[in-house]
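Colleague: just to be clear, the model below is a prediction. Sequence and coordinates:
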Amino acid sequence: MSIDIAHIQLRRMSMRLKHPFATSFGTIQDKDFFIIEAIDSAGRTGYGESVAFSSPWYTEETVETNLHMMQDFLIPLLKTNTLEHPDDISRLFAPIRRNNMAKAALEGAVWDLYAKQKGISLAAALGGTRSHVAVGVSIGIQPSTNALLAKIDQYVQAGYKRIKLKIKPGQDIEILTTVRNAFPNIMLMADANSAYTLEDTHHLQQLDELDLLMIEQPLAHDDIIDHATLQTAITTPICLDESIQSLTDVEKAHQLGSCRIINVKSGRVGGLSESKRIHDYCQKHHIPVWCGGMLESGIGRAHNIALASLPQFTLPGDISGSARYWEKDIINPEIVVQDGYVTVPDGPGIGVSIDETALNTYTTEIKSFSMDHKA
C-alpha cells in the first residue's frame, strides 16, 4: 500500500537562539530554516526540518539552495512517483546529485507521516531499541577560560554524559588541558571543524595526554586520506563528521583506517534511510556511532532522538534539551534532559505535539504544493 501524501508545505522559520553559538567558522544567533509538512488525505501531518545554515560554512548547502532544490526538483519527483516505504525516497532522489540536507528534510517529513499512518513511533519504524538515550552537550568557543569552566560545570551538574568543546589553532591544547585538570573524570571530546592540516600533527599529538573520547573532524571537510595518516600518528580516536556524506564514505573511511568513530547526522547524509544503512554497517563492523546536532528546533531534535534509539548509537549524542537553545520551542512537551538522558517518545511518528501558536509566530512564509496528480 502506497504512502498517502496529499499536500506538502514548506514553512520558512526564523528563530533566535538564546545564546550566540561560536565555532571556528563564525558565530550564529538567528536560525533561518524550513519545517516541511507532509499532509495526507485524512489530515495527518508528518514533520521534517531542514538543517542547512544561511551561509555555506558547514557544507555547500544553504537555506536558499534547500528551497530551490525542494520546490523545483525534489517535490516534483515526489508528486510524480508512488512511494511504498520511506526508504524508496533515497532511490527516487538519487539522480539529483548531493543536496543531502534538502533531501533529508523532505524524507524526514515522509518518515514521520508514514509512522503516523502505521500508528507506530518513528523510533520503532526505524528499528530503535532504547526507551532513553544518553545525551552530551556541545559548547561553543567562550570569551574566557573561566566562562568556559563555569559553563562546563553547569552542564556536568545537569547530568550531561559528555562534553564537547569547539577548538581551533590558538585555542586548543592549553584550554583542553585546563578543562581536563578541572574535570578529570568527565567524558571529554574536541571538535575542530576542519581547522587543522597534517602540518599540525606534532601539535595534535599533545591531545594523547588528555584522555579524550575523540577529536572530531580535525582535517579538511572532504578528506579521508590525510585523516588516515593522522590516525596512525595519534592514539586519540578520530571521529569523522563532514567527510561522511554517505554509506560509501563510511566504507572507504573504515577500509583506510581514517577514523575509529562516526558522527551520523541525518541531514548531512541525505536522510534517515541512509543513516540507518550507515548504522547497520557500523554495527556489523563494531564502529561506535553517535548522533550529531545542527541547532535543530524540537521537530528536528525529535527526529534525532528516534535515530539515536538504534542500538549502535553507543556514545552520547548532541541532543540537548530545548531550553538550552530556545526561549520557546515549537513542540509540546519540550525536550527535557533528566540525569543525562532524554526519553524516546513512544507516540505515533515523532511522538511530540506541535505548538501551533509558536509555529505560526516563527513562520515567515509558507509555500504549498498539491500532490494530487501523481502518475
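Modeller: Sure thing, it's come through.

Colleague: when you work out contacts or count neighbours from here on, use the C-alpha atoms and nothing else.
Modeller: Will do.

Colleague: tell me the buried residues in the biggest helix by length in the chain?
Modeller: The longest helix of the chain (DSSP state H) is helix 100-118. Neighbour counts over helix 100-118 (16 or more other C-alpha atoms under 10 Å) mark 100-117 as buried.

Colleague: what does stretch 243-252 give?
Modeller: 243-247, 249-251.

Colleague: go on, stretch 41-51?
Modeller: Neighbour count says stretch 41-51 has 44-51 buried, by 16+ other C-alpha under 10 Å.

Colleague: how far off centre is it?
Modeller: In this view, stretch 41-51 has its centroid 18 Å away from the chain centroid, taken as C-alpha atoms, centre = their mean, to the nearest Å.

Colleague: ends of it, what's the gap?
Modeller: Here the two ends of stretch 41-51 are set 27 Å apart, with distance taken as C-alpha to C-alpha, to the nearest Å.

Colleague: what's in contact with it?
Modeller: Here stretch 41-51 makes contact (C-alpha atoms under 8 Å, 6 or more residues apart in numbering) with 4-6, 33-39, 63, 66, 101-102, 104-114, 116-117, 267, 294-296, 299-300, 349.

Colleague: next: stretch 115-132.
Modeller: By C-alpha under 8 Å, 6+ apart, stretch 115-132 touches 44, 46, 111-112, 276, 303, 305-311, 341-351.

Colleague: then this one, side by side with the first:
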Amino acid sequence: MKLTGVELRRISLPLVSPFRTSFGTETTRDALLVRVVTTEAEGWGECVAMAGPLYSSEYVDAAADVLRRFFVPTLAAVDQLTAVGVARALEKFHGHRMAKAALETAVLDAELRAEGRPLARELGAVHDRVPCGVSVGIMPSIDELLEAVGNYLDEGYLRIKLKIQPGWDIEPVAAVREHFGDVLLQVDANTAYAVSDARHLARLDPYNLLLIEQPLDEEDILGHAELARHLKTPICLDESITSARAAAAAISLGACSIINVKPGRVGGYLESRRIHDVCQAHGIPVWCGGMLETGLGRAANIALAALPGFTLPGDTSASSRYYQTDITTPFTLEAGHLPVPTTPGIGVEPLEPELAAVTTHTEWLKL
C-alpha cells in the first residue's frame, strides 16, 4: 500500500451543553480530522488534541503543523506502507502522540477497509456491545449536578464519573451517593491535587467509589504510589500513561490499580492494545476514556473497549451526550450499551452534508 494523498480537515461542533473541568470550560469541539488516500483504499482518523495545551502539551494547530511538515512527508516516502509500520517510520520524531495516533488510525482504517476486516476483530475484541458510562463536568450548583446525573441515569448509563477539583469534591460526591444510592460512581481530578492533599482525598473513601482518576500531576508517578498508601479508593492513572512501557512502570511502582486507556494520548490503537495486554498480564483492569470524540473516534474507541481486559464501563457515551448532530450516523444507547461496529475498518465514515456543515477549513497535502 502506498500513500498518495492526505487531507487535513478542521471542524467545529457545538456541544449540547458546556463541559467544565479543572482545565476550563468547553462549549465547542474544534477538531482535526485526517483522511488518507492510498493505492488500496481511503481511511479516516481523528486527532483528539484540544484547542490549547491544557490537557497535554499538544494542541490542534501544532498537530496540523507536525503532520504537514514532518509526519505525512515521512510516510509518503514509504513504499510498502502498513499500519504497523507507521509507528516505526515516525519513531525518530519525539512526542506528538495525538497527531501520530490520528495518522496511524487513518492508515489502519484504509488497510482494514482494503482487506475487508473490522477494527474490533483486528484488535481482538470478544464482545459485540460495550457498557457505557458518562462523564459529568463541574456544575454551577449541587442541584444542577443532581439533575444532570438523574437525567443520565434515566437514559440508561451504567456508571457516573464526576469531575472534581479543590472546592468541588467531597460535597458533590456525598450528594450524588446520598441521592442515587449504590450507582457505580467514580471521580476524575485531572491532576488538580498534590500529595499533601492525601488526608483530604481520604475523605472520599467512605463513598465506595470505583476509583479516583489522575489526582496528581502526570509526571508524579512516585507521588501516586505514596498517595495509594493513604487511600482505600483505588487510584486510576490517565495522563501519566503514555505508552505500554509507562503503564508497566506505574504498575510495578504501585502507582495505580486501574488504568484509563485513551488511544490518542498513547499514540494510537495498536499501542492501546499493548497497554491492554500489559495490564491483563498484571491483573490490572482497564477502561476506555473519552476526549469528546465525534462518531469517527467513538467508533474506534468502542472497538477497543470490546477487548477482554476492558472490564469497567468507559466514557464511550452515546453521540447525543455531546452533539445534537454528529458527523457520522449517531451511536444510540441501548440498555446502557453501545454496539461494536462490524463493517470493515473503523466501521463508520462521515456523512457528507453533516461534515460539510461543520467544516471550517480543508487542506490537501500534495505528495
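Modeller: Thanks, I have it. Quick caveat, the model's predicted, so the values are computed rather than measured.

Colleague: mind putting the buried residues of stretch 41-51 of structure 1 in JSON lines, distance to residue 215 of structure 1 included?
Modeller: Formatted as JSON lines, the buried residues of stretch 41-51 of structure 1 follow (distance: C-alpha to C-alpha, whole Å):
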{"residue": "44", "distance to residue 215 of structure 1": "42"}
{"residue": "45", "distance to residue 215 of structure 1": "39"}
{"residue": "46", "distance to residue 215 of structure 1": "36"}
{"residue": "47", "distance to residue 215 of structure 1": "33"}
{"residue": "48", "distance to residue 215 of structure 1": "30"}
{"residue": "49", "distance to residue 215 of structure 1": "28"}
{"residue": "50", "distance to residue 215 of structure 1": "26"}
{"residue": "51", "distance to residue 215 of structure 1": "23"}
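
Colleague: ok so, going back, taking the contacts of stretch 115-132 of structure 1, please make a ChimeraX selection of just the buried ones.
Modeller: Buried residues among those (16+ other C-alpha under 10 Å), as a ChimeraX selection:
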select :44,46,111,112,276,303,305,306,307,308,309,310,341,342,343,344,345,346,347,348,349,350,351
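
Colleague: contact partners for the residue of structure 2 most remote from its centre?
Modeller: The C-alpha centroid of structure 2 is most remote from residue 79, which lies 31.2 Å away (C-alpha atoms, centre = their mean). Under the criterion of C-alpha under 8 Å, 6+ apart, the neighbours of residue 79 of structure 2 are 1-2.

Colleague: and it, what's its match in structure 1?
Modeller: Under the alignment by TM-score structural alignment, residue 79 of structure 2 pairs with residue 82 in structure 1.

Colleague: just to be sure, its match is in a strand?
Modeller: No: read with DSSP: H, G, I helix; E, B strand; the rest coil, residue 82 of structure 1 is coil and lies in no strand.

Colleague: measure it to residue 196 of structure 1 for me?
Modeller: Taken as C-alpha to C-alpha, the span from residue 82 of structure 1 to residue 196 of structure 1 is 46 Å.

Colleague: now do residue 181 of structure 1
Modeller: 24 Å.

Colleague: and those two? which has more neighbours close in?
Modeller: Neighbour count, other C-alpha atoms under 10 Å: between residue 181 of structure 1 and residue 196, residue 196 has more, with 18 against 11.

Colleague: return the distance of whichever residue in structure 1 pairs up with residue 147 of structure 2 relative to residue 84 of structure 1.
Modeller: Alignment note (TM-score structural alignment): residue 147 of structure 2 maps to residue 150 of structure 1. Applying C-alpha to C-alpha, the value for residue 150 of structure 1 to residue 84 of structure 1 is 51 Å.

Colleague: same deal with residue 168 of structure 1?
Modeller: In terms of C-alpha to C-alpha, residue 168 of structure 1 sits 46 Å off from residue 84 of structure 1.

Colleague: could you do residue 311 of structure 1 as well?
Modeller: Distance, residue 311 of structure 1 to residue 84 of structure 1, using C-alpha to C-alpha: 25 Å.

Colleague: now swap in residue 113 of structure 1 and tell me
Modeller: 13 Å.

Colleague: with residue 21 of structure 1 instead?
Modeller: Where residue 84 of structure 1 is concerned, residue 21 of structure 1 sits at a distance of 40 Å (C-alpha to C-alpha).

Colleague: in structure 2, what residues pair with the helix or strand hosting residue 46 of structure 1?
Modeller: Using DSSP states H and E, residue 46 of structure 1 sits within strand 45-49. Mapping strand 45-49 of structure 1 onto structure 2 (TM-score structural alignment) gives residues 42-46.

Colleague: what does stretch 235-244 of structure 1 give?
Modeller: Going by TM-score structural alignment: stretch 235-244 of structure 1 matches residues 232-241.
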